[in-house]
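Participant: mind looking at a prediction? Sequence and model below.
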Amino acid sequence: MPPLFTRARSDQMEEQRTPTGSQETRRVSRFSHAWRALRHRNFRLYFTGQSISLVGNWITRIATSWLVYRLTGSAFLLGVVGFAGQIPTFLLAPFAGVIVERMDRRRLLVCTQVLAGVQSLMLAALTLAKIITIHEILALSVLQGLINAFDMPGRQSFLVRMVTPEGGKPNKEDLGNAIALNSSIVNLARLAGPAIAGIIIAAVGEGWCFLIDGASYIAVVASLLMMNVSRSVTEKPTSSMLEQMREGWSYVTGFKPIRTILTLFALISLMGMPFMVLMPIFAAQVLHGGPNTLGFLTGASGVGALISAISLAMRKSVRGLTTMIQVSAFCFGAGLILFGLSHHLALSLILMLLTGFGMMQGLAASNTVIQTLVPEDKRGRVMSYYTMAFVGMAPFGSLLAGALAHHFGAPHTVMMTGSACILGALWFTTQLPSVRRVIRPIYIEMGIIPGEGQTEEAAEHTLSGS
């Protein structure tokens, strides 16, 4: 067993041997809490497999952007490729959410990961044969988008199964920690992947990047097959898929905390997230670099996002995360505006770090709050709308960013989109008091915050099941 997992388990055993309430228990608990989701074997397998596969995913992202820019030199086509790869998620996410709730989620994920691996290998074969054109890139991007439409809500709703003891109930705090740790490995990959991609592209070209990504899917498929997960017992649906979709939409639009969070992140996804498709332009034209510069910029954003994910993993409760969503939106918008003004690599790297921190802080915090609030029988559908808000709006943003960059230039584009994110944060600030009023009684019922006459310590014991 890797040292990290051994340390997490030994910390857990030490905490159990230490008398409750002692200062030593609190000290040990504070350290071990950051890794508590790794107590679950299934999550450890997932953590290991994803750590390998996600590096390959980021290598492919960078290689695809650079390949498109090398073949066409067009900022607009960078946006078009981003649009083609994400529009299927927007169109299919509500339908996919119903499918996720009707299927065994592990089997679904095995299928999507195998198909994603095949897609990467097809991209590799065409590129290495030097016959790839923008048309093949667009077609394979659409295929990846179709796969992601089912994979993302399936993966998000499967997290709770991986931190649920067999025959037991899911622990909401372990779920929050699993989301934070999942964000950590995403951003470790985001840090390593672009740097590796820059080296490989410069040395042997984009085709080898796609080949490495295709092989990396073996790790995540193997980890899923090795899990001991009992088949979820789901009642045979009595309503049609259309009625279930309508029920999910009514829940999301009628429950103010989820509606408000998803609205903010739909705006940020539309206006802010597509800054990544413009990175090749910043690397080549603004900062006068090459693929290595592109890798450094994306890696700096990954460092900021990783710092954010670690800080969230250290948290012992979901309390205060609505404020984090608010602050992160301001941070993200400000980072984009300042990045658009920068023409120096060192300053741009620092600003990418700030931008990455704000982006991931809001993304992981909103995911944790939503998954804490949503009932299990609606989890797949709600997470499909979360996917739709986060990923589904991005294709329109990619198209918009490409068009704006074509007419006004990449620096002015990110300044405009950053300003839109700050306006969204201001709107969210006006909604926050009423959102907290709705959340508070739910958190009291769950034991996350103390109710009337209940102490903080008693609330913690209620939450942990002690």
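Facilitator: Yep, that arrived. Residues are numbered from 1 along each chain as shown.

Participant: okay, CA-based contacts and neighbour counts for the rest of this
Facilitator: Noted.

Participant: helix or strand: which one has the residue nearest to T133 when sequence neighbours are not counted?
Facilitator: Spatial nearest neighbour of T133, excluding adjacent residues (CA to CA, 6 or more residues apart in numbering): L71 at 7.7 Å. Counting by DSSP states H and E, the element that carries L71 is helix 41-72.

Participant: what packs against the following helix or strand past that helix?
Facilitator: Downstream of helix 41-72, the first helix or strand assigned by DSSP H and E is helix 75-102. Applying 3 or more CA pairs under 8 Å, 6 or more residues apart in numbering; DSSP states H and E, one finds that helix 75-102 contacts helix 41-72, helix 134-162, helix 241-254, helix 379-387, helix 394-408.

Participant: take this one as well and set it beside the first:
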Amino acid sequence: MHAPAQESEAAGRQSLLATTFSAFKHRNYRLFWAGQFISLIGSWVQTVAHGWLVYDLTRSPTKLGIVSAAGSVPILLFSLLGGVAADRIQKRTILLWTQSLLALLALALGLLVATHRVRYEHILLVAFLTGTVNAVDIPTRQAFVVEMVGKSDLMNAIALNSAMFNSARLLGPVLAGLTISAFGVAPCYFINALSFVAVLIGLVMMEFQPNEHISSKGSAWEDLVAGIRYLRHSPNILMLIGGVAVPSVFGAPYAMLMPVFARDVLHGGPNVLGLLMSATGVGALMGALTLSALSEYPKRGHLLVGGGLLFAAFLILFSMSRWLPLSLLLLVGVGWAMITYNATTNTLVQTTVSDELRGRVMAVYSLMFIGLTPLGSLQAGAVAGRYGAPFAVAAGAVVCALFALFVVSPRALRWSTA
């Protein structure tokens, strides 16, 4: 008697699963996702270790900000050239080189730490070199997705990339905290170097047609000018790319100050640092999976505005907390709101831009999303050094809230109902 209802419910669950994970039907994307997932776990292990090492050596929030800035300045300087390269050279070839170089840089810093020769200057140099490689790697990876899944599954693949990134964000910091507590900082760098093997194997195993899409026939300078001209005449894309700049400068630097919150605000050690960063990953993963399931939701402007405002609100409340369980809960909210805002923006950009200019447009997106981080790291480090980390996080969150309310909201809400 209830069989038809049960069958309908089962079919609905299968349909939801098929929608949520539709990009996985593409073999190349499965290889890419699995390799990147392992590699990103290693990257998060190193990120936590990096912050702990710098703060342990210097006990200076300002110097924490300088290291973060050193890794992001090259993206500000070189990402446009990286985008041109992504539109001129086979993307898989670029990624094989960039991922190999990132592995070697992690290995080099790990050896310096293990032999007790590491100095603050070494950390700055490796951060700058890593940022230089990322200036090419990041826009190439983002533009590579459409070649693996096609436009029909692009939105779902972007959401699953966010889920992958934030699953690693959940696991990596916990592994880092345990590793630092048991063995010290050096093994974290070796773990990261080894993790790149997975993504390199995935890239080598991929299968493409011999005529992989390379769009450019002009000079590199002509390609750069064409990309800038395209953006100037694309107001919707300009609005979306501009919409990540303010949160990148005033909101995102909260993560750079997590070692200060772990040690000085919550009076914990590396395990507490790992928990704080993993809590953000839990919320971000929840947000990514939600967006993956809602890939056909029409009013994405509402997601942008809501994500921006909730991100700021949760950050303000987190800055006021002195109790670890409450801080962890609030960081889950921060992660959910952050990924809702960022992944929605990325999805709208990727589904709007023309294919032949995708690398250059995503380079500009990366410049605004990551390349402006030096400004944010420096301002947050300076404010934290003078007024304390909680004030720095709260002040930046207020700026983000005002921006979402008075700049993003008027255009995004009209756009979502268009």
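Facilitator: That came through, no problem. A quick note: this is a predicted structure, and the numbers were derived from the prediction, not measured.

Participant: let me see the TM-score of these two.
Facilitator: In this superposition the chains share a TM-score of 0.95, using TM-score structural alignment, normalised by the length of the second structure; 409 aligned residues with a CA RMSD of 1.5 Å.

Participant: in the second structure, what residues pair with the helix holding L71 of the first structure?
Facilitator: Using TM-score structural alignment, helix 41-72 of the first structure corresponds to residues 27-58 of the second structure.

Participant: would you mark the buried spots in that stretch?
Facilitator: For stretch 27-58 of the second structure, burial by neighbour count (16 or more other CA atoms under 10 Å) applies to 28-33, 35-55.

Participant: and that stretch against the first structure, how far off on average?
Facilitator: For stretch 27-58 of the second structure, the mean deviation from the first structure after alignment is 0.5 Å (mean CA distance after the TM-score superposition for the first structure).

Participant: figure out the helix or strand that the residue nearest the centre of the second structure lives in.
Facilitator: Of all residues in the second structure, the one closest to the mean position by CA atoms, centre = their mean is F165, 7.0 Å from it. Using DSSP H and E, F165 of the second structure sits in helix 154-183.

Participant: average gap between the next helix or strand after that helix and the first structure?
Facilitator: The first helix or strand that comes after helix 154-183 of the second structure along the chain, using DSSP H and E, is helix 186-205. Compared with the first structure after fitting, helix 186-205 of the second structure deviates on average by 0.4 Å (mean CA distance after the TM-score superposition for the first structure).

Participant: and A125 of the first structure, what's its match in the second structure?
Facilitator: In the second structure, A125 of the first structure lands on L111 (TM-score structural alignment).

Participant: roughly how far apart are the nearest residue to its match once chain neighbours are set aside and H50 of the second structure?
Facilitator: Computed as CA to CA, 6+ apart, the closest residue to L111 of the second structure that is not its neighbour in sequence is A186, at 7.3 Å. Using CA to CA, to the nearest Å, A186 of the second structure is found at 10 Å from H50 of the second structure.

Participant: sorry, back to before: so which other helices or strands are in contact with the helix holding L71 of the first structure?
Facilitator: Secondary elements touching helix 41-72 of the first structure (3+ CA pairs under 8 Å, 6+ apart): helix 75-102, helix 134-162, helix 172-204, helix 206-226, helix 279-281, helix 291-313.

Participant: same thing but 7 Å
Facilitator: helix 75-102, helix 134-162, helix 172-204, helix 206-226 (3 or more CA pairs under 7 Å, 6 or more residues apart in numbering; DSSP states H and E).

Participant: can I get the ones you listed in TSV including distance to G248 of the first structure?
Facilitator: Shown next, in TSV, are those (distance: least, CA to CA, whole Å):
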stretch	distance to G248 of the first structure
helix 75-102	8
helix 134-162	13
helix 172-204	21
helix 206-226	28
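
Participant: closest one to L432 of the first structure among those?
Facilitator: helix 172-204 (20.8 Å; CA to CA).

Participant: which part of the first structure lines up with stretch 349-361 of the second structure?
Facilitator: Using TM-score structural alignment, stretch 349-361 of the second structure pairs with 370-382 in the first structure.

Participant: what is the neighbour count of R169 of the second structure?
Facilitator: Neighbourhood size, R169 of the second structure [other CA atoms under 10 Å]: 28.

Participant: no no, R437 of the first structure
Facilitator: The number of residues near R437 of the first structure, taken as other CA under 10 Å, comes to 11.

Participant: and P170 of the first structure, by the same measure?
Facilitator: So P170 of the first structure, with other CA under 10 Å, has 16 neighbours.
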